[in-house]
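Student: dropping the sequence and predicted coords here.
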Amino acid sequence: MKKLNNLIKPIVEKSGYELYHLEFVKEGGEDYLRVYIDNEQGIILDDCVKVNKLVSEALDVEDLIKDFYYLEISSPGIERVLHNDRHLQKYMGFNVKIKLKNLVKGKKKLEGILEGFDEENVVINLEEEEISLNRNNIITISLKGEY
């Protein structure tokens, strides 16, 4: 993944976007390289098409993935997963959904306002009560879409 990231990130950034997340997954027996891009104005289809062409050309030249795969370029979406500290910092004060491995307050899913974080914990405001969640207990944190 590091080689893929090192190849793709400069292409995305030179095109005027942020590389939000990169993943290589197997679904239904097929391999997918998913490149999530973002910028302050949001992402439209033309942005994805532009980045797809550039990334596809670079991947063909470098030949880092030997087996057949599908390349997908996408926006992280309104209910985007927050993957790292940079994402957590950007969305402080936003409503989030958190999926947990073990029960907290009798639940494995919590919704609240992202209040803070450090190396070990993420803090949310849950109905006027601050709750500190150990990162090892967190499966995913995503924005709660406001419709």
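Tutor: Received the coordinates, thanks.
Student: please make it C-alpha for all contacts and neighbour counts, starting now.
Tutor: Will do.
Student: and Pro10, what element?
Tutor: helix 2-14 (DSSP states H and E).
Student: that helix packs against which elements?
Tutor: If contacts are counted by 3 or more C-alpha pairs under 8 Å, 6 or more residues apart in numbering; DSSP states H and E, helix 2-14 sits against strand 18-27, helix 45-62.
Student: any residues touching that helix, and which ones?
Tutor: The contact list for helix 2-14 (C-alpha atoms under 8 Å, 6 or more residues apart in numbering) reads 18-19, 22, 37, 51, 54-55, 58, 64.
Student: among those, who's most crowded?
Tutor: Ile37 (25 neighbours; other C-alpha atoms under 10 Å).
Student: dump the contacts of helix 2-14 to a markdown table, plus distance to Lys2.
Tutor: Below are the contacts of helix 2-14 laid out as a markdown table (distance: C-alpha to C-alpha, whole Å):
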| residue | distance to Lys2 |
| --- | --- |
| Glu18 | 17 |
| Leu19 | 13 |
| Leu22 | 10 |
| Ile37 | 17 |
| Val51 | 19 |
| Leu54 | 19 |
| Val55 | 15 |
| Ala58 | 15 |
| Leu64 | 11 |
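Student: one more structure, for comparison:
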Amino acid sequence: MNTSAINTAIEAMVSPFLNENGFELVDIEYIKEGSNWFLRIFVDKEGGIDIDECVRISEYVSEQLDTHEPIAGAYFLEVSSPGVERPLKKPKDVQKSIGKNVFVTTYEPVDGMKEFEGQLIAFDGEELTVRVGKKEHTVPYAKVASARLAIIF
């Protein structure tokens, strides 16, 4: 099974439990680092998630993985919060982040730039507007390579 299929299978497996318990699935990573494979599941909820909740989710996910075995071979399971610079993977994540500081990269230059760090002013599903300094940049959502919340010092 390829990485995308594994992520899809894991999402289908854990989403009902997470939704029933008030958690949001932020991201899933199944990646190789050195000689080891890691399955990382990033979960959040309104007000943040604590270590005891991560343990509870990890135990549930571990049971499901043992039962359904979507991954062949050994791997390390990690369940955690996405952190303060959480990725904005879905349009709803971007929408919820209006007014917050973000870091956006694009596949190709927009206004001569490929990186935008500033305040997310607007998002209409097609374009997002980021204020960098005193200038506003309108970025087509289709050109966004990655987006995350940002702490700007």
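Tutor: Done, it's in. The structure displayed is predicted, hence computed values, not measured ones.
Student: report how many residues lie close to the residue mapped onto Lys99 of the first structure from the second structure.
Tutor: Alignment note: Lys99 of the first structure maps to Thr105 in the second structure; criterion TM-score structural alignment. By other C-alpha under 10 Å, the residues close to Thr105 of the second structure number 19.
Student: with Val104 of the first structure instead?
Tutor: 13.
Student: to Leu143 of the first structure, which of the helices and strands packed on helix 2-14 of the first structure lies closest?
Tutor: strand 18-27 (14.1 Å; C-alpha to C-alpha).
Student: what range in the second structure matches that closest one?
Tutor: So strand 18-27 of the first structure is aligned with residues 24-33, judged by TM-score structural alignment.
Student: which one in the second structure is aligned with Val123 of the first structure?
Tutor: So Val123 of the first structure corresponds to Thr129, using TM-score structural alignment.
Student: Ser132 of the first structure now?
Tutor: So, by TM-score structural alignment, Ser132 of the first structure is matched to Thr138.
Student: what does Leu45 of the first structure correspond to in the second structure?
Tutor: By TM-score structural alignment, Leu45 of the first structure lines up with Ile51.
Student: excluding chain neighbours, what is closest to its match?
Tutor: Ser80 (7.9 Å; C-alpha to C-alpha, 6 or more residues apart in numbering).
Student: the one you found is in contact with Phe42, isn't it?
Tutor: Yes. The criterion here is C-alpha atoms under 8 Å, and Ser80 of the second structure meets it with Phe42 at 5.1 Å.
Student: need the overlap of contacts for those two.
Tutor: Counting by C-alpha under 8 Å, 6+ apart, Ser80 of the second structure and Phe42 have no shared contacts at all.
Student: the match of Leu45 of the first structure - how many residues pack around it?
Tutor: Ile51 of the second structure has 11 nearby residues by other C-alpha under 10 Å.
Student: now Glu30 of the first structure: how far from Asp67 of the first structure?
Tutor: 10 Å (C-alpha to C-alpha, to the nearest Å).
Student: the two: which is more packed in?
Tutor: Each of Glu30 of the first structure and Asp67 has its neighbours counted (other C-alpha under 10 Å); Glu30 has more, 10 against 7.
Student: residue contacts, the counterpart of Arg80 of the first structure in the second structure?
Tutor: The alignment partner of Arg80 of the first structure in the second structure, by TM-score structural alignment, is Arg86. By C-alpha under 8 Å, 6+ apart, Arg86 of the second structure lies in contact with 148-149.
Student: sounds good, over and out.
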